[in-house]
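>>> Pasting the sequence and the predicted model now:
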Amino acid sequence: MTITCVLLTLGALISPGYGAPAAELFDRSDALFQASESHTATVIGTEGARKGYTLKVDTVRFGAYSLEVTQQLDPETGWPPQEKRIWGDGYVRIGGLSGSWMYWFSLSAAVRLEGETKDLPDPPYCGLLMYCGLREVNNRRVVAEAIWQDTAGGHLRARYVAWRGVTDRFGYVLQYFPPPERQLTSLTYKLFCTPLWYNTDRVRKRWLITPLRSEEVPLEPSPIDLAQEWAMVFCTRYGLQTAGGTLALDSDSIEAATVSQSTAGTIGALLTPRDPLGEVRVVMGDWAGETYPIAAERYLGSLPAVKQDLARTAEVKVALPVPPTEAEEQDVARLLALYPTLGEKFGAELQSAHQELDESLAAAQEDSPAHFLRWYEANERWKKAVGDMRAAWIKEKLWLQEG
């Protein structure tokens, strides 16, 4: 049984509440530059270990790419299972031109806090997805965002940025925010690429191409020279299909990187931040329809443009939340003044929700997940209160009383 299903397709520049009102319509004429999001929650009714759990799927389209986060939530805790996890409990996938970044577990974060002897459970899979949606939509770029809360109360934030006219890559910004009054002692991220799912046939070799080398991806981690190998191509040598992935690393935000493959053939890029509390910035992409020597030559020949995209990724600062517009406020006040029955039913909740929204807006001027999530929940409460009042106005046909 599906208990919620919401599909949002943005036609304006910026979503309500995330910045100034839109000045122009979003141009949807380019099929490779789109913006939309969908969210579903379905109670699992089939027999099995997860019967009664809620299957939650959040999908965001940004430019030519899409982010899909899947979680199966325990009805008793509201969180993903922490122990005895099974296949299907959680996915983080990035869809694109070839699906090379659509491995079920495309992102991993090893987080260790002071006083702990082991890493926290992996936030993208054992943590709870608190937000997944569009933060900015305009005719120049689209920014999507996902926020996970880990089991200690910290937050992992991922931002994805697509630029109009750039169809084969996107910016990717990762940042971890520790729980209050806890110190972060170590942090690494790992990105996983599976070029066209050839992950078991050893004849078709997983291949790494950089400006310095062209070789099979080793089983043991191989260090990347960030000065000369900051851009790389992942592909499948001798593959019947012609596609693969690309990855460019920002040496200003990344201190060290290694590349390796698992015994199943999944390529992993392990990234160590220069500042564990700061951002890690990369530009990811994929390609299809070209043999890998041609694709690699084309990509490595475009490194000045890729470098510019890395610089633009460092500028991914989204608009801070804003209060409801004056017109919205006046419309609510008008309905309450005209219809006393609406005030009796909804006035107290509207006043309380508005006060909470005002308080959260003041805190949300700091760009942190905790403050944004507080505002987001308050804004959702405010919108629901206004929506309930409008629904009653329609259902009770109060508009007939207007002169």
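Now that the structure is in, tell me what you want to look at. Residues are numbered from 1 along each chain as shown.

>>> drop to CA atoms for contacts and neighbour counts, all remaining ones
OK.

>>> Which element, helix or strand, includes Ala392?
Using DSSP states H and E, Ala392 sits within helix 369-395.

>>> So which bits of that helix are buried?
Neighbour counts over helix 369-395 (16 or more other CA atoms under 10 Å) mark 369-379, 381-383, 385-386, 388-390, 393 as buried.

>>> which secondary structure elements does that helix contact?
Helices and strands in packing contact with helix 369-395 are listed as strand 155-163, helix 340-363; criterion 3 or more CA pairs under 8 Å, 6 or more residues apart in numbering; DSSP states H and E.

>>> make it 10 Å
strand 128-137, strand 141-149, strand 155-163, strand 169-177, helix 326-338, helix 340-363 (3 or more CA pairs under 10 Å, 6 or more residues apart in numbering; DSSP states H and E).

>>> what's the closest of these to Lys205?
The closest of these to Lys205 is strand 169-177. By CA to CA, the value is 23.6 Å.

>>> Downstream of the strand or helix carrying Arg93, the next helix or strand is which one?
Element membership of Arg93 [criterion: DSSP H and E] is strand 90-95. Stepping forward along the backbone from strand 90-95, the first helix or strand reached (DSSP H and E) is strand 107-113.

>>> try this one side by side with the last:
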Amino acid sequence: MLLSSSEITSRLISDLRLGLPIILYNTDQSVLVAAIETLYSEKLEKINQITNNLKFEIAITNRRAKVLKARIYNESVTRLAIKDQVDIELLQAIADPSRDLDYPFKGPFYSEREGNFEIAAVSISLCKKARLLPASILIKIPKSIKEKLVSSQISESDIRHLEFKNDNANFLPTLSTAQLPIKGYQNISLTVFREITDLTEHYAIVFGNPKITQPALTRVHSACFTGDLLGSEKCDCGEQFSVSMSKMKNEGNGILLYLNQEGRGIGLANKMRAYHLQNIGFDTVDANHRLGFEDDERDLEIAAKILKSLGVIKIKLMTNNPKKIEFLTNNGITVKERVPLIASMNPNNKDYLKTKAKKSGHIL
């Protein structure tokens, strides 16, 4: 059976998340790839045995390379040359900044200037989609080892066949929808959508019957386990979620999109790593950079696609983030009005809110 590009990509993401190595290749080379976060010592030893202890490289983002003071020669990714055998502890310390103080003398690192960077860049994209630390090991393998690994059910793919975005359909057919009465309001429907590439599910909570001809009051809300569920005071997410729900209940109409893009798209585990870094003095943006991520890794194109699937193209957007307006506008949604969504400041989120305003351009 022939697999589609999206299905192949999904399989590779799942394998990396499970801790399995994968094979990526192009016309020049075949490379065995493993995500450093899900590696452990026995697995690394087995990979070394299978590949006859071939030398390998480490792929990291340029953000992480700057932290490690490694030279950057490519706009997309940095490849660190590993000349001697390293243990799993050092590999994980290279990938995970929450361990920087445990391994302060990791360098110096030697970056590859020449060669093909495409496979390294794809490996980082796959790690990010898997919500793992964006760091992988790369081992160039000959045909004989590749055939042996493929016969052992290791997934392989030509990087040209991978697809991280599908312009035609980012979702499988709508999974399910049903009426869902909540406290204080009865006329609510919940619709579940699922991405093709990594099978992440997102939710559209629709209050009343928003008219297609009128701008619908809309909130694009990214999941925040710590704020929405636990009531964390480190952010303003939980309060923004509650205020949005209350306003839509009061008006009797509205659409709240709940996107499972925790921690601005880096996942809960990486968000906790970022919190650890914040606790020792880094702000929310710098913490993301030390992890190897950009300021914001969310894909807001998903929100536009969900709105269009609901028949909505004109909205009043509840947000303090001008970039959300820009993203939605660029993807075919007309934002007729920005509705401010101001949360209260407390000693625990004061610096966080100041950073959002200063570095991320939020209007507070």
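Received, thanks. Bear in mind the structure is a predicted one, so any value in this text is a computation, not a measurement.

>>> Next, the TM-score between them, please.
TM-score for the superposed chains, counting by TM-score structural alignment, normalised by the length of the second structure: 0.26, backed by 155 aligned residues with a CA RMSD of 6.6 Å.

>>> possible to save the helices and strands packed on helix 369-395 of the first structure as CSV with mean neighbour count and distance to Ile294 of the first structure?
CSV is the format used below for these (neighbours: other CA atoms under 10 Å; distance: least, CA to CA, whole Å):
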stretch, mean neighbour count, distance to Ile294 of the first structure
strand 128-137, 22, 33
strand 141-149, 24, 28
strand 155-163, 24, 24
strand 169-177, 23, 17
helix 326-338, 12, 55
helix 340-363, 17, 51
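
>>> With Val111 of the first structure as the reference, name the closest of these.
Here strand 169-177 is closest among those (CA to CA), at 8.6 Å.

>>> Give the buried residues for the next helix or strand after the closest one.
Downstream of strand 169-177 of the first structure, the first helix or strand assigned by DSSP H and E is strand 184-193. Using 16+ other CA under 10 Å as the test for burial, strand 184-193 of the first structure gives 184, 186-193.

>>> Quick one: list the elements packing against strand 184-193 of the first structure.
Going by 3+ CA pairs under 10 Å, 6+ apart, strand 184-193 of the first structure lies up against strand 107-113, strand 169-177, strand 243-249, strand 254-261, strand 267-273, strand 280-288.

>>> Relative to Asp358 of the first structure, which of the ones you listed is closest?
strand 169-177 (24.0 Å).

>>> what's the angle from that closest one to strand 184-193?
160 degrees (axes from the mean of the first three to the mean of the last three CA atoms, to 10 degrees).

>>> before we move on, the earlier item: quick one: closest of the helices and strands packed on strand 184-193 of the first structure to Leu336 of the first structure.
Short answer: strand 169-177, nearest of those by CA to CA, at 41.5 Å.

>>> Specify the angle between that closest one and strand 243-249 in degrees.
Going by the same axes, to 10 degrees, strand 169-177 of the first structure makes 50 degrees with strand 243-249.

>>> Is Phe56 of the second structure in contact with Leu91, as I believe?
No - Phe56 of the second structure lies out of contact with Leu91 (CA atoms under 10 Å); the separation is 11.7 Å.

>>> Those two: which has the busier surroundings?
Phe56 (23 against 19; other CA atoms under 10 Å).

>>> Arg64 of the second structure: helix or strand, and which one exactly?
Here Arg64 of the second structure is assigned to helix 62-67, by DSSP H and E.

>>> how many neighbours does Ser258 of the first structure have?
That one is not Ser; residue 258 of the first structure is Thr. Look at Thr258 of the first structure: counted by other CA under 10 Å, it has 17 neighbours.
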